[in-house]
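> pasting the structure only:
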């Protein structure tokens, strides 16, 4: 992990796009572990998209039902995880991939960057899976890799990213 904010702040420069965090190759058991972890360890807001009523606990039973639904007729719900002044949204797009997103405007300091890394590291630990942070919908180009089991946290510097893009 780099400790120089000047080398990595480019990842969070606002450009109109979100930053995504992915956990790939998950199963329903991973979803259960994640939801139980979030409900126990974080401030969460859970509710229907566009609805003002929010619940402070994720309904695991509904989530499992939703992820297994093939009709596409169930109401879409969203989870917002609150970490100080950062909001991490959790989406239920796929049963085999967990996707979070963050607004890069909220990662404006090294302290906030560390909060995101801490969150990613804890999720990696409880799921025993690596996580990646990417530009919006850019799974193939990870900007940050976190793998608790391998004790690795790798954040690309702008120079490293430019070399990969060539």
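Arrived safely. These figures come from a predicted structure and were not determined experimentally.

> Going by C-alpha atoms from here, please, whenever you check contacts or count neighbours.
OK.

> which non-adjacent residue is nearest residue 57?
In space, not counting the residues next to it along the chain, residue 57 is nearest to residue 39; the distance is 5.7 Å by Cα to Cα, 6 or more residues apart in numbering.

> Can you classify that neighbour as helix, strand or coil?
The three-state assignment at residue 39 reads helix, by DSSP: H, G, I helix; E, B strand; the rest coil.

> Buried residues, the longest strand that the chain contains. List them.
Assignment by DSSP state E gives strand 86-94 as the longest strand of the chain. Burial within strand 86-94, assessed by neighbour count using 16 or more other Cα atoms under 10 Å, is assigned to 86, 87, 88, 89, 90, 91, 92.

> Okay, one more to line up with it:
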């Protein structure tokens, strides 16, 4: 059974409303949590590419990715959930795991199911919520993996969220 139904959440996957790259994160994380994510990527066999600036490098331990000089470029990890669905992790801080997805790649029930499965895998591995917010918004998440429910759930009502969030 699907965590979410496309018809119920498609407004949260509209790039014009949410921005094409919504913010997805695991708050209250640690370097250990980052390592768990890296281990998960390897164990699941998701295709991935780690880079620092333009340099593509072998996937390091999380500690090495997070302990760069202040003036160094932020490392990123591209993870393909499938050939046409990409998540990009950025190692900004050990206190929060941040990544982007492109909503243009997440249209329809099948791709929504792939995305929800990805959030579920990360949330289960870490035992933490995985939250999605509109691009650049630091406010209330619209959906995410709920640890207690063990599934991805809506965290905002579509109509009320957009009537409150819309500029007036």
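Nice, I can see it. Bear in mind that the values here come from a model prediction, so they are computed numbers and not experimental data.

> so what number do they get for TM-score?
Remark: TM-score between the superposed chains equals 0.83 [TM-score structural alignment, normalised by the length of the first structure]; 159 aligned residues with a Cα RMSD of 2.2 Å.

> on that earlier part again, and the longest strand of the first structure, what does it pack against?
helix 60-68, strand 77-83, strand 97-102 (3 or more Cα pairs under 8 Å, 6 or more residues apart in numbering; DSSP states H and E).

> between the shortest one and strand 86-94, how many degrees?
Here strand 97-102 of the first structure runs at 150 degrees with respect to strand 86-94, directions being taken by axes from the mean of the first three to the mean of the last three Cα atoms, to 10 degrees.

> compared with the second structure, how much does strand 97-102 of the first structure deviate?
Strand 97-102 of the first structure differs from its equivalent in the second structure by a mean of 0.4 Å after superposition (mean Cα distance after the TM-score superposition for the first structure).

> start and end residues in the second structure for that strand, please.
Under TM-score structural alignment, the alignment places strand 97-102 of the first structure onto residues 96-101 of the second structure.

> Can you give the distance of that stretch from its chain's centre?
Distance of stretch 96-101 of the second structure from the chain centroid (Cα atoms, centre = their mean, to the nearest Å) equals 5 Å.

> Quick check: chain neighbours aside, which residue is closest to the residue most central in space within the second structure?
The residue lying closest to the centre of the second structure (Cα atoms, centre = their mean) is residue 24, at 3.7 Å. Nearest non-adjacent residue to residue 24 of the second structure, counting by Cα to Cα, 6+ apart: residue 132, 4.3 Å away.

> so how far is residue 135 of the first structure from the equivalent of residue 145 of the second structure over in the first structure?
When the first structure is aligned by TM-score structural alignment, residue 145 of the second structure is paired with residue 146. Summarising the geometry, the distance separating residue 146 of the first structure from residue 135 of the first structure, computed by Cα to Cα, to the nearest Å, is 15 Å.

> Give me the more crowded residue out of those two.
More neighbours surround residue 146 than the other of residue 146 of the first structure and residue 135, with 25 against 19 (other Cα atoms under 10 Å).

> picking up where we left off before, which helix or strand contains the residue nearest to residue 24 of the second structure?
Counting by DSSP states H and E, the secondary-structure element that holds residue 132 of the second structure is strand 130-133.

> What are the contacting residues of that strand?
By Cα atoms under 8 Å, 6 or more residues apart in numbering, the list of residues contacting strand 130-133 of the second structure from outside reads 18, 22-27, 119, 122-123, 139-146.

> For it, list every residue counted as buried.
Buried-residue list, strand 130-133 of the second structure, by 16+ other Cα under 10 Å: 130, 131, 132, 133.

> repeat for stretch 145-154 of the second structure
By neighbour count on 16+ other Cα under 10 Å, the buried set for stretch 145-154 of the second structure is 145, 146, 147, 151, 152, 153, 154.

> wait, doesn't the first one sit right on residue 125?
To tie it back to what came earlier, the one meant is residue 145 of the second structure. No: using Cα atoms under 8 Å, residue 145 of the second structure and residue 125 do not qualify as a contacting pair, with a distance of 11.5 Å.
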